[in-house]
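Undergrad: sequence and predicted structure are below.
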Amino acid sequence: MYKNLLLIPDKIRQLRLRKGRSQRTVAERADVSQSVLCAIENGRRVAGLGQVERLGQVLANGPEEIEQLKGLAAHDQIVDLVAQRYGEQSAEIVSLVLQAKAALSEREMMKITSLIQECITAKSLLENPRSELKMSP
């Protein structure tokens, strides 16, 4: 299971423990069932944006932290979708790219994108030596 790629479970648990609140208390205040909150914290369920926003209203210290939670939730939803459609290995790659995007400047991301495109082209040339760009022996 790819639950180790999900970012929301640990963050929600950390925020809840930081506030010293039980799952039951947080679930009631966020209008989420305790079983759903438990499943989110354990990575058995991917949280929806609405759920994360309500949990953020209860646990976060201000709007910036709520926005951060929503970003983490978007990451988890994308990773979940990729894992279901293309497998865990692809989900891991997408997770790393999404996390890098958050940490890198637009210029750095463009350089990485260009490098990836060059790698794809090189791989294509190696797999199909009769393509229009011929490699010398």
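TA: Cool, the structure landed.
Undergrad: C-alpha only now, for contacts and for neighbours.
TA: OK.
Undergrad: what about stretch 37-50, start to end distance?
TA: The first and final residues of stretch 37-50 sit 13 Å from each other (CA to CA, to the nearest Å).
Undergrad: list the buried residues for the host helix or strand of Gly71?
TA: Using DSSP states H and E, Gly71 sits within helix 63-86. By neighbour count with 16 or more other CA atoms under 10 Å, helix 63-86 contains the buried residues 66, 69-80, 82-83.
Undergrad: likewise stretch 23-37?
TA: Going by neighbour count (16+ other CA under 10 Å), the buried part of stretch 23-37 is Gln23, Val26, Ala27, Ala30, Val32, Gln34, Val36, Leu37.
Undergrad: follow-up on the earlier one: of the buried residues of helix 63-86, closest to Lys11?
TA: Nearest to Lys11 among these, counting by CA to CA, is Leu69 at 7.9 Å.
Undergrad: wait, that closest one sits on Ile8?
TA: Yes - counting by CA atoms under 8 Å, Ile8 is a contact partner of Leu69 at 7.2 Å.
Undergrad: middle-most residue in this structure, spatially?
TA: Residue closest to the mean C-alpha point of the chain, counted by CA atoms, centre = their mean, is His75 at 2.5 Å.
Undergrad: and it, how far is that from Leu55?
TA: For His75, the distance to Leu55 equals 17 Å [CA to CA].
Undergrad: same thing with Val97?
TA: Distance of Val97 to Leu55, given as CA to CA: 26 Å.
Undergrad: of these two, which one has the most company?
TA: Legend: neighbour count by other CA atoms under 10 Å for Val97 and Leu55, higher for Leu55 (25 against 14).
Undergrad: dropping in the other structure now:
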Amino acid sequence: MLRYSTHAKNRSLYNTPPSFSIYMVNLVLKWIKSNGGVAAIERQNREKTDLIYNVIDASGGFYRGVAHPASRSRMNVTFRLGDEELEKKFVKESEAEGFVGLKGHRSVGGLRASTYNAVPYESCKALADFMNEFLRRHG
């Protein structure tokens, strides 16, 4: 269905291609190219997540990464604090500072910072700074 030749052989009557999805992929690919290509996006994502992972690793156990260091995600940084009450306090204080979506999945709990491609470096830096300040006040 996604092959142009299939549509050409069937005089465009085979099936309606997912036009909006194709359009969106085209926009994303153009955005990636305009930002230096895949290698540049990978470097930027590494720099963004390293900001947060470095806070976790330097916290002396106050923040605990969920994933083994060799298996850490560059899209979702998952971590825990000492107890659920402290995690709730973290979420509440982070929301007051303008952060959204840090509360982990309802079935597993914890915290999750998404660092998708379009999340700017400055947002990850702000979160790392917030995490350091939270550690200073509650650690």
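TA: Alright, I've got the coordinates. Remember, it's a predicted structure, so these values are computed and weren't measured experimentally.
Undergrad: TM between them?
TA: After superposition, the two chains reach a TM-score of 0.30 (TM-score structural alignment, normalised by the length of structure 1), with 70 aligned residues with a CA RMSD of 4.7 Å.
Undergrad: any idea which element the nearest residue to Gly65 of structure 2 once chain neighbours are set aside lies in?
TA: Spatial nearest neighbour of Gly65 of structure 2, excluding adjacent residues (CA to CA, 6 or more residues apart in numbering): Phe79 at 4.3 Å. Assigned by DSSP H and E, Phe79 of structure 2 belongs to strand 76-80.
Undergrad: buried ones in the helix or strand following that strand?
TA: Downstream of strand 76-80 of structure 2, the next assigned helix or strand under DSSP H and E is helix 84-96. Neighbour-count burial for helix 84-96 of structure 2, counted by 16+ other CA under 10 Å, picks out Glu87, Phe90, Val91, Ser94.
Undergrad: correct me if wrong: the first one contacts Ser94.
TA: Right, the one you point to is Glu87 of structure 2. No - using CA under 8 Å, Glu87 of structure 2 is not in contact with Ser94, being 10.3 Å away.
Undergrad: distance check, the residue nearest to the centre of structure 1 against Arg24 of structure 1.
TA: Shown here: His75 of structure 1 relative to Arg24 of structure 1, a distance of 26 Å by CA to CA.
Undergrad: again with Arg54 of structure 1
TA: Taking CA to CA as the measure, Arg54 of structure 1 falls 14 Å from Arg24 of structure 1.
Undergrad: just Gly56 of structure 1 next, same as before
TA: Taken as CA to CA, the spacing of Gly56 of structure 1 relative to Arg24 of structure 1 amounts to 15 Å.
Undergrad: what's the answer for Ala91 of structure 1, then?
TA: In this structure, Ala91 of structure 1 and Arg24 of structure 1 are 32 Å apart, going by CA to CA.
Undergrad: ditto for Ser124 of structure 1
TA: In terms of CA to CA, Ser124 of structure 1 sits 54 Å off from Arg24 of structure 1.
Undergrad: then Leu125 of structure 1?
TA: With CA to CA as the criterion, Leu125 of structure 1 and Arg24 of structure 1 are 57 Å apart.
Undergrad: I'd assumed Val97 was in contact with the residue nearest to the centre of structure 1.
TA: No - with contacts counted by CA under 8 Å, His75 of structure 1 stays clear of Val97, the gap being 10.1 Å.
Undergrad: helices or strands up against whichever helix in structure 2 runs longest?
TA: Ranked by number of residues, the top helix in structure 2 under DSSP state H is helix 37-57. Under the contact definition 3 or more CA pairs under 8 Å, 6 or more residues apart in numbering; DSSP states H and E, helix 37-57 of structure 2 sits against strand 64-65, strand 76-80, helix 121-138.
Undergrad: want to throw the ones you listed into TSV with mean neighbour count?
TA: Converted to TSV, the helices and strands packed on helix 37-57 of structure 2 look like this (neighbours: other CA atoms under 10 Å):
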stretch	mean neighbour count
strand 64-65	18
strand 76-80	20
helix 121-138	15
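Undergrad: quick one: which of those is nearest Val38 of structure 2?
TA: Closest to Val38 of structure 2 of those is helix 121-138 (CA to CA; 16.3 Å).
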